[in-house]
Structures are given as structure tokens and as C-alpha cells.
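> Sequence plus the predicted model coming up.
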Amino acid sequence: MYCFQYLGLWYEIERNNIIFEIASKCENATYTANDNGTVGVYNQAITAYGGYYSIRGIARVKDPSDPAALEVIFSNPPRKGDYNVIATNYDEYALVYACESIPIFSYKMEFIWLLSRTKSLSPSRINELKKILKDMGANVDGVKPTKQDCS
């Protein structure tokens, strides 16, 4: 992955049931280059109650030999997590996946985002990206469209 090509605005087209995004719509993320080599992250959405939500953070490559595997850090509320770009062509789509284990409950929590440079993706592209997820063993049953009907 070439980070500079990934920069810019991405719209969330589909996602799984992620607790911090439940019932929100019009999610998008903007990625910018920081002087220190990290990536600025700015996520925004409309909440279920019609309010506006945004959060800022940074992303950094975890291992230079694998630039598609990033760690994202948000400060308010504090949150740190993986951000793995599984597939992208930089100008149309990106498939992002992360998985966290919760050892106390022997539970695996998956985070799946299908992103686009525009507010929609073709059904064939969505199916192609979901097949990639299935082939790697991810659970796509809960992956649902994100409403992008905001102006």
C-alpha cells in the first residue's frame, strides 16, 4: 500500500455491527499526511438522533515491511485499534478489516469497513470485496449498507 495514494476522503459503504457506529449514517473518513510521518484521521457521521459526531486521531504503520497494516489511535474517547487495508485500488474502493480478541470471554470481535471515494459502490464490487472477506475466514453475515443520504 502507498499511504500517500490512500489519503483523502473515503465514504463508508458497508460495515458490520460496530458498537460505536450503531444506527449512525453518512460516515466518512478523511486521511491527511502529518509532518512526523503519521496519518491524520478525521471521522464524522450523523448519529441516530440526528446529531453530528466527529473524532480525530492518528494512524501509523505498525511495520514498514507491511504498510497496509496500521494502528489507529484516538484520544477522546481513548481508543486504539488495528486498521488493515486488505484491498484497495486507491481511487474507487478500499476494504478494511481488524480483529480484536477479548480473552476474558473467549470472543473475537471483527471490524469490517467497505469504503469508496464516492457515496456508492457497484453491487458487483461489493460482492467481490465480501468474497475476499469470506475467503480469509471473516464473518460477513452482519455486514450491512451504510446510509449515505446526507447532503
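Structure's in. What do you need?

> rest of the way, CA atoms for contacts and neighbours
Will do.

> which residues does the residue most central in space within the chain contact?
In the chain, the centroid-proximal residue (Cα atoms, centre = their mean) is Trp113; its distance is 4.4 Å. Applying Cα atoms under 8 Å, 6 or more residues apart in numbering, we find Trp113 in contact with Glu12, Ile13, Glu14, Arg15, Asn16, Leu95, Val96, Tyr97.

> Point me to the helix or strand that includes the last one.
For Tyr97, the enclosing helix or strand under DSSP states H and E is strand 93-102.

> take a look at this one as well, against the first:
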Amino acid sequence: MKKIMLFLLSLMCLGGCADEPVTVDNTTVRQLDLKRFMGRWYEIARYDHKFERGMTNVTATYTLLDNGRIEVVNEGLKDGKRKTANGKGKLPDASEPGKLKVAFFLWFYADYYVLDIAPDYSYALVGSSSDKYLWIMSRTKALPQSVLTGLLDNLRRRGYDTTKLIWVRQ
């Protein structure tokens, strides 16, 4: 067990050293009503990454717990089989409500930045402190083309490469 922990810590350190400076504007929303943010979100588009590669019908469901923490359940289909990842989330600093943290493995929290959200909480842009992660999320399985166009324009203005987005089949 000790060797595994040392290996994991070494990988984390190496990953931190190899990171390039952020080249995008990942400014988060100034206000976020966590209660309104809770519930089911459908993944409309995302950047490719190992933990969701090949998945369709992807959703994320957030539940605010009595202790202020957030229960996170990500689900999707891969090769016709339902896959579920249970995690936890938190808001570490109430003065920056758009900067959440999520963890799916032990205490290894990752950034979960709410970059933009519709006034009625019908869609959201989510990223991180790096430019490697990006999601377009919606309360419905599809968004009107006019909304998508506006979201893509917003992302391009921020410096994100929208050609790297994978459009998720719902």
C-alpha cells in the first residue's frame, strides 16, 4: 500500500510540473445558487479525456447534502453498458461560488469551474483551472442552435478551442 501511495504522489507531482500555463480565460461566475444548480444535467459536449472516452447518454446529477457537501453521480453508456461514477463535491470558498471541487477517488479533489450559467439555470459551461477540461451542460438533452452558437462564441472569446469538443449523443 505504501508503494502505491508513493507512486500516486509522484505522478501528481510530475503532472503539476508538466502543466503549461493556462491560455484561456477561465473566469468563473460571480454568483451561483447551489440549490438551483442541483439536479440532473445532460452533457451536450466535452473535451476528450480517458474517464469518459466512448461514452454516450452522459448525465451528471448533483444533490446538496445537509452538511453543505455535494453528492455527485455521473452516468453514461459505454459499449451498451451503464457506467456510474459516484463522487463528492464541495465549495471551498464562498467568496468564489463558481469554483467548486469534485472528487471521485479518495481525497483527490479536482477543480470544477462554472464558467457561465443561464439566468434560468438551463445550461452551463464548466471547465477547470487548466484549459484541458471543458463541458457544455444542459437541463435538457439538446439545446437550440441559437443558444449553442452563443455558447461557442463565448468559449472562443475566452480562448477555448471549440474544434476539440466532442458532441455527446443523448
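Thanks, I have the structure now. This structure is a prediction, so every number in the text was calculated from the model and none was measured.

> picking that back up, aligned partner of the residue nearest to the centre of the first structure in the second structure?
Here Trp113 of the first structure is matched to Trp135 in the second structure, going by TM-score structural alignment.

> Skipping adjacent residues, who's closest to its match in space?
Arg46 (4.3 Å; Cα to Cα, 6 or more residues apart in numbering).

> and if you look at Phe111 of the first structure?
Using Cα to Cα, 6+ apart, the nearest residue to Phe111 of the first structure is Ala98, at 5.0 Å.

> Give me the number of neighbouring residues for the aligned partner of the one you found in the second structure.
Mapped onto the second structure by TM-score structural alignment, Ala98 of the first structure lines up with Ser128. Ser128 of the second structure sits with 22 neighbouring residues when counted by other Cα atoms under 10 Å.

> Repeat that for Asn57 of the second structure.
By the criterion of other Cα under 10 Å, Asn57 of the second structure has 16 neighbours.

> With the one 5 residues further on instead?
The number of residues packed near Tyr62 of the second structure is 21, by other Cα under 10 Å.

> OK, contacts around it?
Counted by Cα under 8 Å, 6+ apart, Tyr62 of the second structure has contacts Phe37, Met38, Gly39, Arg40, Ile70, Glu71, Val72, Val73.

> can you map out the helices along the second structure?
2-18, 34-37, 145-158 (DSSP state H).

> Distance to Ala118 of the second structure added to the ones you listed, as a markdown table?
Converted to a markdown table, these look like this (distance: least, Cα to Cα, whole Å):
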| stretch | distance to Ala118 of the second structure |
| --- | --- |
| helix 2-18 | 33 |
| helix 34-37 | 11 |
| helix 145-158 | 10 |
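
> Can you tell me which of these is nearest to Arg139 of the second structure?
Closest of the helices of the second structure to Arg139 of the second structure is helix 34-37, at 10.0 Å (criterion: Cα to Cα).

> okay, the closest one sits on what stretch of the first structure?
Going by TM-score structural alignment, helix 34-37 of the second structure lines up with residues 3-6 of the first structure.

> now the helices of the second structure in JSON lines, with distance to Thr63 of the second structure and mean neighbour count?
JSON lines is the format used below for the helices of the second structure (distance: least, Cα to Cα, whole Å; neighbours: other Cα atoms under 10 Å):
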{"stretch": "helix 2-18", "distance to Thr63 of the second structure": "29", "mean neighbour count": "10"}
{"stretch": "helix 34-37", "distance to Thr63 of the second structure": "9", "mean neighbour count": "14"}
{"stretch": "helix 145-158", "distance to Thr63 of the second structure": "26", "mean neighbour count": "14"}
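
> how about those helices, which one is nearest Gly87 of the second structure?
Of all these, helix 34-37 comes closest under Cα to Cα, at 16.3 Å.

> Which residues does the closest one contact?
Residues from elsewhere that reach helix 34-37 of the second structure (Cα under 8 Å, 6+ apart): Tyr62, Leu64, Tyr121.

> can you rerun that using 10 Å?
61-64, 68, 70, 91, 97-98, 117, 120-124, 139 (Cα atoms under 10 Å, 6 or more residues apart in numbering).

> Comparing it with the first structure, how large is the average distance?
Aligned to the first structure and superposed, helix 34-37 of the second structure gives a mean residue distance of 0.5 Å (mean Cα distance after the TM-score superposition for the first structure).
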